[in-house]
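Chemist: This is a predicted model, with the sequence first.
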Amino acid sequence: MKQPSVLLLPGWQNSGPGHWQSEWERLHGDLRVQQHDWMRPLRGDWSARLEEVVADTQAPVLLAAHSLGCILVAWWAAHTRHADKVAGALLVAPGDVERPDLSAQIRGWAPVARRPLPFPSVVVGSQDDPYCSPERARALAEDWGARFVDLGRRGHINAESGLGEWTEGRALLLSLTNKD
């Protein structure tokens, strides 16, 4: 099997220096899916951009999403014609866009798509994520048919979490391509 291409899907406001996605881009040459507007994300625009990039990328593809990027994957997967190109998805610290405080800041993303994802996936959550309770992250994993990994107390699993290149996360992502 051909080595998968990894597409990085940052959340709202993109992933800055020190974020594990930025580290993976630097270390492994992963492709960050660039969105038109990181500050005012439009679900339709972000989904169309992901559709375009997946369509233009040779299979297999692995998706490595953070925060709003996880919600994007669920929405995109419910509508795409290219799900067969995706070998798996790592969904890290999904943002709970149905929470009143977040839905007011990030309009048009609720409700969250709840269909099982058509590819293997892992949701990684944190016990002290300010944007999604551990119970909510587990419920999303269940709805999406994903395995859930509790990372302990690591905040929003971003640059402030001090993960560096996050080799544990990389191993989780690559494990999605192992066919037992």
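Modeler: Yes, it's here.

Chemist: drop to CA atoms for contacts and neighbour counts, all remaining ones
Modeler: Will do.

Chemist: Secondary structure element holding the most centrally placed residue in the chain?
Modeler: Centroid-nearest residue in the chain: residue 65, 1.8 Å away (criterion: Cα atoms, centre = their mean). Here residue 65 is covered by strand 61-66, with elements defined by DSSP states H and E.

Chemist: Give me the residues contacting that strand.
Modeler: If you take Cα atoms under 8 Å, 6 or more residues apart in numbering as the criterion, strand 61-66 is touched by 4-11, 21, 54, 73, 85-94, 173.

Chemist: Put this next to the previous one:
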Amino acid sequence: MPLLPPPAKPVDPAILLVPGLGDSGPSHWQTLWEHELDAASKVELGDWERPHRNTWVNKLNLAIHRAGRPVILVAHSLGCLAVAWWAHYEQPQRGDPVLGALLVAPPEADFFPRDERLNPFAPVPVDPLPFESLLIASRNDPWMNFHTAAWLASHWKSDLVDLGEAGHINADSGLGLWHEGLALLDRLKARIGAGNAGHNPAERIATGRLGLPSHFAAGAS
């Protein structure tokens, strides 16, 4: 009887880092993750100071398909809105090719944008995202208040993670490598795997049932 070939080893997803306005500088956690994580690479959206929505969406789409394997998106600030617009335009099948996304500190673009350069990204799509996602928000983010972030998370069907008072969750927040963020990335990966194993996909990470540290639970300050 011929021997069966060994089962194929699961392919680790590519981690695409999607920066916001002005790109992520050398001390930003996204830049540090790019150097720290073998599977991570930054999406070069270009026009960092005068972003053009469709250009950003097209370059994100190209990076996703060039990855040649499943993808996890890790977006910060305006990069989160680029991800939302990509999903709106492309209408991908759930989990194909994007398995999930960390959406960190999206900015207000509809009613009270802090910077006029965000205007081309309004109105922000509020369609449910076709992949697992965590929206990570701060209680004192100058670019979007926490209640608006919670409202957006409910429309995107993202799990809301309350990071307390962490500013815009950027280099100015003094996060360094941002180990809590890496823990959230690991939890997202586990959740994607748990969903494939038949666990309840409606289970909310903010409830703490996936073993997050207590200060990540909903309502923490």
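Modeler: Cool, got the structure. As the structure is a computational prediction, the values presented were derived from the model and not from experiment.

Chemist: Do you know the score for how well these two fit?
Modeler: Here the superposed chains carry a TM-score of 0.95, computed using TM-score structural alignment, normalised by the length of structure 1; 180 aligned residues with a Cα RMSD of 1.4 Å.

Chemist: thinking again about what came up before, what's the spacing between the residue nearest to the centre of structure 1 and residue 54 of structure 1?
Modeler: Look at residue 65 of structure 1 and residue 54 of structure 1: by Cα to Cα, to the nearest Å, they are 14 Å apart.

Chemist: what's the answer for residue 81 of structure 1, then?
Modeler: In this view, residue 81 of structure 1 and residue 54 of structure 1 are 10 Å apart by Cα to Cα.

Chemist: Those two - which one has more neighbours?
Modeler: residue 54 (24 against 12; other Cα atoms under 10 Å).

Chemist: Surely that one is within a helix?
Modeler: Yes: according to DSSP: H, G, I helix; E, B strand; the rest coil, the state of residue 54 of structure 1 is that of a helix.

Chemist: wait, what's in contact with the aligned partner of it in structure 2?
Modeler: In structure 2, the residue paired with residue 54 of structure 1 according to TM-score structural alignment is residue 64. Residues in contact with residue 64 of structure 2 (Cα under 8 Å, 6+ apart) are 16, 71, 97, 98.

Chemist: still contacting in structure 1, which of these?
Modeler: Retained contacts for the contacts of residue 64 of structure 2 in structure 1, judged by both residues aligned by TM-score structural alignment, their matches' Cα atoms under 8 Å, are 71, 97.

Chemist: picking up where we left off before, out of the contacts of strand 61-66 of structure 1, name the ones that lie in helices.
Modeler: Among the contacts of strand 61-66 of structure 1, DSSP state H puts 21, 54, 73, 173 in helices.

Chemist: What about these, which one has the most neighbours?
Modeler: residue 21 (28 neighbours).

Chemist: Alignment lookup: that residue to structure 2.
Modeler: Going residue by residue (TM-score structural alignment), residue 21 of structure 1 aligns to residue 30.

Chemist: Relative to residue 106 of structure 1, which of the ones in helices among the contacts of strand 61-66 of structure 1 is nearest.
Modeler: Within those, the smallest distance to residue 106 of structure 1 is 16.1 Å, found for residue 73 (Cα to Cα).

Chemist: And that closest one, how close does it get to residue 83 of structure 1?
Modeler: Where residue 83 of structure 1 is concerned, residue 73 of structure 1 sits at a distance of 10 Å (Cα to Cα).

Chemist: For residue 167 of structure 2, which three-state class applies?
Modeler: Strictly by three-state DSSP, residue 167 of structure 2 counts as coil.

Chemist: Return the residue of structure 1 aligned against it.
Modeler: Per TM-score structural alignment, residue 167 of structure 2 is aligned with residue 155.

Chemist: Leaving out sequence neighbours, find the closest residue to its match.
Modeler: Distances taken as Cα to Cα, 6 or more residues apart in numbering place residue 129 nearest to residue 155 of structure 1, at 4.3 Å, with adjacent residues excluded.

Chemist: which residues sit in contact with the equivalent of that neighbour over in structure 2?
Modeler: Using TM-score structural alignment as the criterion, residue 129 of structure 1 maps onto residue 141 of structure 2. Listed by Cα under 8 Å, 6+ apart, the contact partners of residue 141 of structure 2 are 105, 165, 166, 167, 168, 169.

Chemist: Just give me the match in structure 1 for the first one.
Modeler: Per TM-score structural alignment, the equivalent position to residue 105 of structure 2 in structure 1 is residue 93.

Chemist: Tell me how many other residues crowd its match.
Modeler: Neighbours of residue 93 of structure 1 (other Cα under 10 Å): 30.

Chemist: now swap in residue 49 of structure 1 and tell me
Modeler: Residues lying near residue 49 of structure 1 (other Cα under 10 Å) number 17.

Chemist: Just give the closest residue to the counterpart of residue 131 of structure 2 in structure 1, not the sequence neighbours.
Modeler: Aligned by TM-score structural alignment, residue 131 of structure 2 pairs with residue 119 of structure 1. Leaving aside its sequence neighbours, residue 119 of structure 1 sits nearest to residue 88 (Cα to Cα, 6+ apart; 5.4 Å).

Chemist: and the gap between the residue nearest to the centre of structure 1 and residue 52 of structure 1?
Modeler: From residue 65 of structure 1 to residue 52 of structure 1 the distance is 17 Å (Cα to Cα).
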